[in-house]
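Enquirer: A structural model of the following input is requested.
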Amino acid sequence: MSERLDQIKEFYQSDSTLAGVLRDLISVAKILIVFMILSQIIFGTWAPMRAIESGSMEPHMKIGDIVFIQDLSRTSVITQEDGMTSGYETFGDYGNVILYRKYGSTAETPIIHRAMYYVEAGEPMWKGGPVATHAGYITKGDNKITNRQYDQYSLCTVPIREEWVIGVARYRIPYAGYVRLAFSKVIEILTGKSQDQNRHT
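Expert: Predicted coordinates for the structure are as follows:
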């Protein structure tokens, strides 16, 4: 046992390049493990960060921002309608911004838009609009120029089911996602495959 401890001590005190690189890798691994554990505890997911890749949520979220997403197992969705009643605001407007999968599909890039209100099956999705085939959220981007209509007009023509919601946006780091977006684009070019898991529109 003491011999093993001596070897470990010698490794950490060594001046060799290889030992230095290995020590750095071990330090990075420790940081990543701590980050993943804290992410699971706080956000309910091992990978809570998502990079914004479109301007549909401007001015409150911009292309290149990193957004932290909290899993629904750790929180619940407050719609804009409910937020206006209670005074609850996030990201510059009432209610929560949610990350969801269109039609529940894992093959497409997730969408991050605001939950406007909730409708039940059989109710019109908006005044004079089509009837909801099932219960769910009506959603919309915050950009008043490019997203004047609800997502359910064309982007996802049915309400967003609860099980399609990946999580709720909690924090934003401006422009920190540009490196990730650039890296994903390079991988797409090299492999011909989309790297959509950590990106959204």
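Enquirer: okay, CA-based contacts and neighbour counts for the rest of this
Expert: Fine.
Enquirer: Show me the helices in the protein, by range?
Expert: With DSSP state H as the criterion, the chain has helices at 2-13, 17-43, 80-86, 178-191.
Enquirer: Highest mean neighbour count out of those?
Expert: helix 80-86 (a mean of 16; mean count of other C-alpha atoms under 10 Å).
Enquirer: distance between that one and the chain's centre?
Expert: 22 Å (C-alpha atoms, centre = their mean, to the nearest Å).
Enquirer: Other residues contacting it?
Expert: With contacts defined as C-alpha atoms under 8 Å, 6 or more residues apart in numbering, helix 80-86 is touched by 88-89, 93-96, 114-117.
Enquirer: next one: stretch 170-183
Expert: By C-alpha under 8 Å, 6+ apart, stretch 170-183 touches 50-53, 61-70, 90, 199.
Enquirer: can we see that at 6 Å?
Expert: 51, 64-69 (C-alpha atoms under 6 Å, 6 or more residues apart in numbering).
Enquirer: For Lys127, find the nearest of the helices of the chain.
Expert: helix 80-86 (14.6 Å; C-alpha to C-alpha).
Enquirer: Quick one: the strands in the chain, in order.
Expert: Counting by DSSP state E, the chain has strands at residues 49-52, 66-71, 89-90, 93-94, 97-100, 111-119, 136-140, 165-173, 199-200.
Enquirer: Before we compare anything, build this one as well:
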Amino acid sequence: MTTGDDVPDPSGGPRAVLGWFLHTEHTAVVFFREAASSALAVGMVGLILFAVSGVWPPLVAVESGSMDPNLQKGDLVFVMEEHRFSPEYAHQGTGVVPYQVADDHDYWKIGGYGDVIVYEPYGRNGQTPVIHRARFWVNDSENWYDEANPKYVDASSCEELANCPAPHAGFITKGDNTVTNDYYDQAKGISSPVKPSWIRGTAEYRIPWLGWVRLAFSGAATPLQVPATTSLQTSTATPFQASVTIPPQASVTMPPRTPAVDAGVRERSTLDTASLSHGALDGSTREVSA
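Expert: Below is the predicted model of the structure:
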């Protein structure tokens, strides 16, 4: 009930006020009502995604091209707590399936074998998280040079390789972009081996373009520029780190697609990056190219 001037009748009590609010065509009230209903809908979607993913925020925006072509700048990525729905062959209770194991079980995520993880470099909470693919696991003090693909290290021995022997147990990771991220993260000092406690979740799905909204608000929506020398000197190219901004829609740094095929317990790569087809193996004890 109203008084005739499109205002609620005070004598009608709270129910009359609520009824007026829900049905009035007053411009200011309609605007507020629509804004409130939109905010409520967004909030409910966020809560549902959080309930499914187990992490907050459940959506991150890709800020760089380090995971091209499988994740691109401006993509919105749905991230899930790594232990949720993880297969039984995930590495020793970490919930993460590294490339080597994934190849044996035909486990495919985000355009390649193995889980793509969002992690904190060196375990630093204040540092922008990185989103790259887990390649293989190393134990504390392990000489992982013998297990690595020689294409992805810039050394001829463990003594010349950063983070070798491994300063602690963890995952060796790498971006999928073979131009800007041609070496393992640990070989380039992006992070030491990634401890399970540093992992925020695994990338499950990508939604192209929607991440640009988040990047615009964060000031990271500038076009990705790769120096002209990068495509010619891949051995010295500076790697792009997948960066993640944590509030509402976190932004994450992506790795490039580096298909590889596992030789026994060793990692190996194929020449056909488009199809990730399996190549011939040389039977050695280290990761080799097909």
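Enquirer: After superposition, what is the TM-score?
Expert: Once superposed, chain against chain, the TM-score is 0.89 (TM-score structural alignment, normalised by the length of structure 1); 192 aligned residues with a C-alpha RMSD of 1.8 Å.
Enquirer: Most neighbours of all the contacts of helix 80-86 of structure 1, which one?
Expert: Arg114 (29 neighbours; other C-alpha atoms under 10 Å).
Enquirer: count of neighbours near the closest residue to that residue other than its chain neighbours?
Expert: Of all residues not flanking Arg114 of structure 1 in the chain, Val97 sits nearest, at 4.1 Å (C-alpha to C-alpha, 6 or more residues apart in numbering). For Val97 of structure 1, the count of nearby residues is 29 (other C-alpha under 10 Å).
Enquirer: The one 3 residues further on too?
Expert: The burial metric for Tyr100 of structure 1, expressed as a neighbour count using other C-alpha under 10 Å, is 25.
Enquirer: Over to the one 4 residues further on?
Expert: The tally of other residues near Gly104 of structure 1 (other C-alpha under 10 Å) stands at 16.
Enquirer: Please say which position in structure 2 it maps to.
Expert: Correspondence of Gly104 of structure 1 to structure 2, assessed by TM-score structural alignment: Gly123.
Enquirer: so what's that match closest to, chain neighbours aside?
Expert: Trp198 (5.2 Å).
Enquirer: Tell me how far the residue mapped onto Tyr113 of structure 2 from structure 1 lies from Phe183 of structure 1.
Expert: Matched by TM-score structural alignment, Tyr113 of structure 2 corresponds to Tyr94 in structure 1. Between Tyr94 of structure 1 and Phe183 of structure 1 the computed distance is 34 Å (C-alpha to C-alpha, to the nearest Å).
Enquirer: for Ile112 of structure 1, same thing?
Expert: 21 Å.
Enquirer: Check His134 of structure 1 too.
Expert: Distance from His134 of structure 1 to Phe183 of structure 1, by C-alpha to C-alpha: 38 Å.
Enquirer: swap in Lys9 of structure 1?
Expert: Counting by C-alpha to C-alpha, the gap from Lys9 of structure 1 to Phe183 of structure 1 is 38 Å.
Enquirer: Then Tyr175 of structure 1?
Expert: Tyr175 of structure 1 sits 14 Å away from Phe183 of structure 1, going by C-alpha to C-alpha.
Enquirer: And Gly83 of structure 1, by the same measure?
Expert: According to C-alpha to C-alpha, Gly83 of structure 1 stands 37 Å off from Phe183 of structure 1.
Enquirer: Switch the contacts of helix 80-86 of structure 1 over to TSV; also include distance to Ile42 of structure 1.
Expert: Below are those laid out as TSV (distance: C-alpha to C-alpha, whole Å):
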residue	distance to Ile42 of structure 1
Tyr88	21
Glu89	20
Asp93	23
Tyr94	23
Gly95	20
Asn96	17
Arg114	22
Ala115	22
Met116	25
Tyr117	26
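Enquirer: Closest to Thr191 of structure 1 out of those?
Expert: Closest to Thr191 of structure 1, out of all of these and judged by C-alpha to C-alpha, is Arg114, at 33.0 Å.
Enquirer: Wait, the closest one touches Thr139, no?
Expert: Yes. Counting by C-alpha atoms under 6 Å, Thr139 is a contact partner of Arg114 of structure 1 at 5.5 Å.
Enquirer: Alignment lookup: Arg148 of structure 1 to structure 2.
Expert: For Arg148 of structure 1, the residue aligned by TM-score structural alignment is Asp182.
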